[in-house]
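Peer 1: predicted model and sequence follow; I will ask about them next.
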Amino acid sequence: MRWFWLIGFALALILAGVYAYLGGFRQPEVAVITTAKPIFLAGRYYNGPVRGDEFGTLFRQAQQVKANNHLQGTLGNIYYNDPEAAGDTVKAFIGLIVADTVSQNLPPGYHYSTFSGGQRVVQARLKASYMLAPGKLYSGIKDFAKQQKLGLGQVYVEQFPDTGPVEVLAVVK
């Protein structure tokens, strides 16, 4: 019985270490900013259940497009609603954030979407794994907006760079 507790404690320490390494104990930096320039995304639109097979497939396809150098950019998404508030239905544009809309040829089935510059947004940034960051970033945005008495629109932009912090922008009403 004693060995069981020692092994359980050792496993808990290892899991806590991995969680810390992935950034799980870090808190996001949150601020209100005005976007300086537009953000261009190359990808595909999705409207359906969050747990839908096609939703996950679009993320994997964007990763594959990047890995195969079909497009140069940063993994990113624009959400046009809050899935929690919309009953588990998501409206999103999933793909890669690119520098412009003219310097690269798009893969078949891909098209452009733009998040306009000059918008007032709540920006949350966190140096953590893309698997852990979104939950922390969204809760950080919502807590910050509540504290600052800011209304949020239904548009969110996520950016998952290879290096540096993961970022979510939420439009302020």
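Peer 2: Looks like it arrived, so ask away.

Peer 1: when you work out contacts or count neighbours from here on, use the C-alpha atoms and nothing else.
Peer 2: OK.

Peer 1: show me what contacts residue 118?
Peer 2: 34-38 (CA atoms under 8 Å, 6 or more residues apart in numbering).

Peer 1: which of those tops the neighbour count?
Peer 2: Counting neighbours by other CA atoms under 10 Å, residue 35 leads those with 18 neighbours.

Peer 1: wait, that one sits on residue 121?
Peer 2: Yes - between residue 35 and residue 121 there is a contact under CA atoms under 8 Å: 7.2 Å.

Peer 1: ok, second structure coming up, stack it against the first:
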Amino acid sequence: MTRWLFLLIFIFTIGAAILFAYVGGFKEASVTVTTTDAPVFLAGQAFKGLASDEKFGPLFRSVKDAKDQGRLHGELANIYYNDPAKARDTVRAFIGLVVADTVSQQLPAGYRYRTFAAGQRVVQARITASYLVAPNKLYPAITDAVKQQQLKLKHVYLERFPEQGESEVLAVVE
């Protein structure tokens, strides 16, 4: 019986490691300090409140549903106006999709546009991984780069999670 239990645990561990590798869990983020060259337009909804608020999770799902149903075209993205990892009390965010411009699509009811401005100095972290593991790789990479280069964060973050290609976080610095 003990051998079977050990074998079952071993197979489960190997399967979990393979799944983790498949979603990009063992990859490292690439980090650069750069200046944004063009504005990024988002269509979505603003949120201010606790991350545990019952309205926060459904907001992400409603944006994904709008994309899946063809009511909006773009890639999933968020702007956080405070550090999402440290925002235990209040999260200030804009949840939406990166869109090409502010005129080519009609917005669903309750949606607005936001712009992540051009000309901002940012720490850019990128990784080819699932959106499930990417934030846990990107934010620590940004924190390390900020410490190493002695930069100061302004606590404004743009997260982008395309279906294909690299996920990225842009963290505005002074």
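Peer 2: Done, it's in. Predicted model, so just to flag it, every value in this text is computed and none were measured.

Peer 1: will you turn the contacts of residue 118 of the first structure into JSON lines that also has distance to residue 141 of the first structure?
Peer 2: Compiled in JSON lines, these are given as follows (distance: CA to CA, whole Å):
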{"residue": "34", "distance to residue 141 of the first structure": "15"}
{"residue": "35", "distance to residue 141 of the first structure": "16"}
{"residue": "36", "distance to residue 141 of the first structure": "20"}
{"residue": "37", "distance to residue 141 of the first structure": "21"}
{"residue": "38", "distance to residue 141 of the first structure": "21"}
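
Peer 1: any idea which of those residues is closest to residue 62 of the first structure?
Peer 2: Using CA to CA, residue 38 is the member of the contacts of residue 118 of the first structure that lies nearest residue 62 of the first structure, at 20.4 Å.

Peer 1: what separation do you get for the nearest residue to the closest one once chain neighbours are set aside and residue 33 of the first structure?
Peer 2: Leaving aside its chain neighbours, residue 38 of the first structure sits nearest to residue 117 (4.0 Å; criterion: CA to CA, 6 or more residues apart in numbering). Shown here: residue 117 of the first structure relative to residue 33 of the first structure, a distance of 11 Å by CA to CA, to the nearest Å.

Peer 1: neighbour count: those two, which is higher?
Peer 2: More neighbours surround residue 33 than the other of residue 117 of the first structure and residue 33, with 15 against 12 (other CA under 10 Å).

Peer 1: quick check: the more buried one is in a strand.
Peer 2: Yes - with DSSP: H, G, I helix; E, B strand; the rest coil as the criterion, residue 33 of the first structure is assigned to a strand.

Peer 1: what does it align to in the second structure?
Peer 2: By TM-score structural alignment, residue 33 of the first structure lines up with residue 34 in the second structure.

Peer 1: so what's its match up against?
Peer 2: Residue 34 of the second structure makes contacts with 121-124, as judged by CA under 8 Å, 6+ apart.

Peer 1: checking residue 21 of the second structure next. Helix, strand or coil?
Peer 2: Of the three states, residue 21 of the second structure takes helix under three-state DSSP.

Peer 1: excluding chain neighbours, what is closest to it?
Peer 2: Of all residues not flanking residue 21 of the second structure in the chain, residue 27 sits nearest, at 7.9 Å (CA to CA, 6+ apart).
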